[in-house]
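**Student:** Model the structure of this input:
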Amino acid sequence: MRAHANGSAIPYLRLAWIAVAASVACYTARLMIMQRRQEASHTALRALEEKFHKAFKVSPVALAISRLANGCFLEVNDRWLEKFQSTREQLIGKTSIELGIWVDPNERMRFAEEIRKKGSVRDVPFNIRMAGKISSVLASGELIELDRAPVVITALLDVTELRNATQQLQQVQKMELVGQLAGGIAHDFNNLLTVIKGYAELSRNRDSHATMTGDVHEISKATDKAAALTKQLLAFSRRQVLQPRNITMNSMISGIEAMLRHMIPENIELVMVLAHDLGTVHADPSQMEYVLMNLVANASDAMPNGGTLRIATRNLDLTSAYPERDFEIPAGRYVILEVSDTGTGIAPEFLGRIFEPFFTTKEAGRGTGLGLSTVYGIVKQSGGYVWAHSEPDAGATFKICLPRIDQAADEVALQALATPSVLGGNETVLLVEDDSSVRELVTKILAQYAYRVVSAASGTEAIRLARQYESEIHLLLTDVIMPDGSGKDLAALLRDLRPRLKVLYISGYPHIPSAGVDTMDFREAFLAKPFAPADLAGRVRETLDQE
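**Tutor:** Model prediction:
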């Protein structure tokens, strides 16, 4: 027994029940605290799961959860559905192999094996099928356990556009490098051809023997053929001299329509669809004629069994940039020339190479591989764009896009200056040419036509001679590009010394904007290498006689 504070007794049994009740209360309190903690933990876990689910669902990266064993999809996010243009019902429960996602099913096995070994992989490049198209992706995977089974969280980053942009940049850079190489080769080769052709012509004029004359004639013909090839190389490299005018493509097409019809066999129908309100472009008409004839010839070759060849023109107004295969056309106003055929088409693996010099799909002996590269160079030098669309056995379409201008077309074609009847003279010519072989040849040619020649190997030497020479110098005959500057700059300096000085430019490598010669009026004062002695004498006389 135990006493109360007031002295009364308390039974031990009652004390025991009080102790039990207190213990139960404490245990109950602990349970309640633990339950509340668990509920809080479950609530936090549910909140975390909801956040994860939302993040998974709205992620800008395509995400999927699949079984490691067979690739069966358990869950995918909205971005994945968007990329594959599928519904969740179409994907869940099916494997990636069943859905035909992998271009090479063995790659899926290698991907799964890497994850099994390492637990995670990052940025593995694959080609897979997305919405019916083959796309380039970077795949990352993480191995986790779900319901005691290994599953993989896969993330796909579509890099198709980045890959295409990289390939486009590489293609443009390659074309630029090849163009620079082609232009440099053409320049040096033209100097050699000038010497060969010049001395051949001089030999023919001195020797009247029939056999010798015939041999020299063959040498001259060979140099002309070689010169034609270098001209095509210069066109591809965008370093040839253009004589642009304000023209309409319709007038140009109409002017050579009869010739075009003679170029194609009777089993090919030629269809013209020319816009009646076509705008004006600033381009060299003879070069545009070459472009069209080349495209027509290629289209004709692509239809050995006949078909339809269509030439069309139209205006095009772009309010925003227009992406094409290897480039992007800026917003602006353009004129489009299209040449299409119903022939054999171009294989996809060749389509990206058709404008490369010496690349041809024709059989040996049927083409040099310079036709389309020349077209490319002419169009690019004219400030335009050229591209092709084609599928095997479905024909091809080539499109030329040139900037449209607000000026009217020139009404009268520029007439070629007639070759003067008298080629010689007694004027003084200041010859500036850094190639010694060409310089010696030109000196001999001009001396043969009775001109007085003062020669210099550089612009610096030419200025010194011009200051020292006491008599009048009537003509500056200068190379366009020299080691110590351009012919244009030299002409400006010498005209300060001799205001009446006339100028004739010669070069095999004339059109280089960095040298400041792109704005020269070559129509009145230019002779391209290689040239024959009579051509040089005629151009010199012509320049001297101009007012």
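**Student:** contacts, neighbours, all on C-alpha from now
**Tutor:** Will do.
**Student:** now the strands for the stretch 1-150 of the chain?
**Tutor:** Along the stretch 1-150 of the chain, counting by DSSP state E, counting those that start in this stretch, strands occupy 2-3, 9-10, 62-67, 73-76, 120-130, 133-146, 149-158.
**Student:** quick one, which of the ones you listed is nearest to Q448?
**Tutor:** strand 133-146 (68.1 Å; Cα to Cα).
**Student:** what packs against that closest one?
**Tutor:** Contact analysis of strand 133-146 by 3 or more Cα pairs under 8 Å, 6 or more residues apart in numbering; DSSP states H and E lists helix 105-118, strand 120-130, strand 149-158, helix 160-206 as its packing neighbours.
**Student:** Any idea how far the first one is from the middle of the chain?
**Tutor:** Helix 105-118 has its average C-alpha position 38 Å from the chain's average C-alpha position, going by Cα atoms, centre = their mean, to the nearest Å.
**Student:** Could you do the third one as well?
**Tutor:** Put simply, strand 149-158 sits 37 Å off its chain's centre (Cα atoms, centre = their mean).
**Student:** Not counting sequence-adjacent ones, nearest residue to A112?
**Tutor:** L68 (6.6 Å; Cα to Cα, 6 or more residues apart in numbering).
**Student:** thinking the one you found is in contact with F111, fair?
**Tutor:** No: look at L68 against F111 with Cα atoms under 8 Å: they stay out of range, at 10.1 Å.
**Student:** Of those two, give the one with the bigger neighbour count.
**Tutor:** Legend: neighbour count by other Cα atoms under 10 Å for L68 and F111, higher for L68 (21 against 16).
**Student:** For the more buried one, list the residues it contacts.
**Tutor:** 112, 150-152 (Cα atoms under 8 Å, 6 or more residues apart in numbering).
**Student:** Second chain to compare with the first, below:
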Amino acid sequence: MGKSLYKLFPEVKGTKVEQTYIEALKTQQPQRIETEYQIGDKKLIFEINVYPSKDGLSVITKDITERKMFETQLLRAQRMESIGILAGGIAHNLNNMLTPIMLSLQMLKQKFKDEQSHKLLTILENNSQRSADLIKQVLSFSGGVEGERAPLEAKHLITEIEKVANETFPRNIEIRTDIPENLLTISGDVTQLHQVIMNLCVNARDAMPDGGILNISAENFFIDESYTRMHIEAKIGSYVIIAVSDTGIGIPHEILDRIFEPFFTTREFGKGTGLGLSTSLAIVKSHGGFINVYSEVGKGTKFSIYLPAIKTRTEIQNAQEQKLELLFGHGELVLIAEDEDSVRDVTVSTLEKNGYIALAAKDGADAVVLYAQNKDKVKVVLMDMMMPIMDGQASIRAIRKINYEVKIIAVSGLTEKDRLKNVADYTNSFLPKPYTAEILLKTIHEVLSAK
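**Tutor:** The predicted structure is shown next:
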């Protein structure tokens, strides 16, 4: 451009980036640096390559935020695998030490019959058994305990857990279930999957000390290529999603990344082992699935368990007949308001590949500004409900003031339809996260076609 870097980027002074530029000029050698930039509430990571030239410096900057996000996911997965291997080794050794202790206790109880000895030996026996149960959990987390796989219906599993929850959970917690009739079959160990769902339900109960709504739902879900780009563990194919959501206190963003680590717990000492979620994740992974978590502090949390579906020939034929056709656009302008870079980029890419023109906003305030500038062109607004600066609810109301007739689709990974009552009169449809290309295009088509 022929302009001074300091005029273009005055904030570069005194930073590592400036030092990189100086080093490139001094050595006349190419330099590379990765640096973070804070834009509003978003942290972006850039790769900067500096090349000396006869006129000064050539600088190429690339946004690598999404790549770094995937690297973080891979490192987290590797860390969990390493911890699992270590935990498995320790657990096996502890089992070897516990076995003679528990056998000896049984013999000692037969030998010493007096009340005091019996009392002490019973305490030792109970604590030894608790230790054995804890080690079993560690082995489950590390993948050392394999269950028996068999075809099973998620409906029966959820119905059984609903019955247990209704009988044992506090009366101020309302239990709801939503199970369609045409659920695909999954393959799994019924005891292990029961443990996973029950553990999530107990966590949901504990997150609602003053009562609330616990919802257990299931649905068929086809993961396409678009979705696999947003989730590193997803594979293309048919899944059954079992979701457990609550209206509780939510999980703070700063610890959301750690909740699946073994022995991590926010409960008081002695009230939890910190192995519940790590064991649940290990069980789900051993079934070829994965878990998604979405949480809003003060509003609630939703755990979605993705389990691969198995299909009979009849189910495959029915699925093919019912498969949604991709509904192409005709150049309509869609405004996407989404603060998650990967979700926003994939959504934009999907729409543009299927006949739409996409306009992207990184937060609610940006969406309102962009809509005001393009109000005569935008045909539909895709609005995420949880964003920085201005959330979805406030943004929707602001856009409606500009044009009450505009069509708006509310998007959320947590909020169920019946919890959208605050914006129900301001929206035309609801799109739950995560969504596939087919569901996205179908929802937009239906909204645009509605009179």
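**Student:** Make a markdown table out of the helices and strands packed on strand 133-146 of structure 1 and add distance to H262 of structure 1.
**Tutor:** As requested, these are exported to a markdown table (distance: least, Cα to Cα, whole Å):
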| stretch | distance to H262 of structure 1 |
| --- | --- |
| helix 105-118 | 54 |
| strand 120-130 | 48 |
| strand 149-158 | 51 |
| helix 160-206 | 32 |
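**Student:** which residues of structure 1 does stretch 232-245 of structure 2 align to?
**Tutor:** Aligned using TM-score structural alignment, stretch 232-245 of structure 2 spans residues 327-340 in structure 1.
**Student:** Buried residues, that stretch. List them.
**Tutor:** 327, 333-340 (16 or more other Cα atoms under 10 Å).
**Student:** From those residues, which land in strands?
**Tutor:** Counting by DSSP state E, the part of the buried residues of stretch 327-340 of structure 1 found in strands is 333-340.
**Student:** wait, which of the residues you listed is closest to E391 of structure 1?
**Tutor:** In terms of Cα to Cα, no member of those lies closer to E391 of structure 1 than S340, at 12.1 Å.
**Student:** quick one: the closest one from R239 of structure 1, how far?
**Tutor:** Plainly put, S340 of structure 1 is 28 Å away from R239 of structure 1 if you go by Cα to Cα, to the nearest Å.
**Student:** Could you do Q287 of structure 1 as well?
**Tutor:** Distance from Q287 of structure 1 to R239 of structure 1, by Cα to Cα: 13 Å.
**Student:** Next up, the contacts around the spatially most central residue of structure 1.
**Tutor:** With distances taken as Cα atoms, centre = their mean, V172 lies nearest the centre of structure 1, 3.8 Å away. By Cα under 8 Å, 6+ apart, the residues touching V172 of structure 1 are 326-327.
**Student:** ok, now with 7 Å
**Tutor:** If you count contacts by Cα atoms under 7 Å, 6 or more residues apart in numbering, V172 of structure 1 has none.
**Student:** can you tell me which residue in structure 2 aligns to it?
**Tutor:** In structure 2, V172 of structure 1 lands on A77 (TM-score structural alignment).
**Student:** Can you tell me how far the nearest residue to I10 of structure 1 once chain neighbours are set aside is from L13 of structure 1?
**Tutor:** Leaving out its chain neighbours, the residue that sits closest to I10 of structure 1 by Cα to Cα, 6+ apart is R2, at 4.9 Å. Separation of R2 of structure 1 from L13 of structure 1 (Cα to Cα): 11 Å.
**Student:** circling back: between the strands of the stretch 1-150 of structure 1, which one is nearest to T460 of structure 1?
**Tutor:** strand 133-146 (57.4 Å).
**Student:** quick revisit: show me which of Q287 and R239 of structure 1 is the more surrounded one.
**Tutor:** Each of Q287 of structure 1 and R239 had its neighbours counted (other Cα under 10 Å), and the higher figure belongs to R239 (27 against 19).
**Student:** That one pairs with which position in structure 2?
**Tutor:** By TM-score structural alignment, R239 of structure 1 lines up with G144.
**Student:** okay but E47 of structure 2 is in contact with T65, surely?
**Tutor:** No: shown here, E47 of structure 2 and T65 do not form a contact pair, counting by Cα atoms under 7 Å, at 9.2 Å.
**Student:** List the buried residues of the helix or strand hosting L139 of structure 2.
**Tutor:** Using DSSP states H and E, L139 of structure 2 maps to helix 115-142. Counting neighbours by 16+ other Cα under 10 Å, one finds that the buried residues in helix 115-142 of structure 2 are 118, 121, 125, 128, 132, 135-142.
**Student:** What is the end-to-end distance of stretch 353-370 of structure 2?
**Tutor:** Start-to-end, stretch 353-370 of structure 2 (Cα to Cα) is 22 Å.
**Student:** so that stretch matches what in structure 1?
**Tutor:** Using TM-score structural alignment, stretch 353-370 of structure 2 lines up with nothing in structure 1.
**Student:** Stretch 94-108 of structure 2 now?
**Tutor:** By TM-score structural alignment, stretch 94-108 of structure 2 lines up with residues 189-203 in structure 1.
**Student:** same check, this time on stretch 124-132 of structure 2
**Tutor:** By TM-score structural alignment, stretch 124-132 of structure 2 lines up with residues 219-227 in structure 1.
**Student:** What does S136 of structure 1 correspond to in structure 2?
**Tutor:** If you follow S136 of structure 1 across to structure 2 using TM-score structural alignment, you land on I45.
**Student:** circling back: mind giving me TSV with the strands of the stretch 1-150 of structure 1 and columns for distance to E201 of structure 1?
**Tutor:** Output for those, formatted as TSV (distance: least, Cα to Cα, whole Å):
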stretch	distance to E201 of structure 1
strand 2-3	146
strand 9-10	146
strand 62-67	73
strand 73-76	79
strand 120-130	62
strand 133-146	61
strand 149-158	64
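**Student:** Specify the stretch among those strands that is closest to G184 of structure 1.
**Tutor:** Using Cα to Cα, the strands of the stretch 1-150 of structure 1 put strand 133-146 closest to G184 of structure 1, at 38.0 Å.
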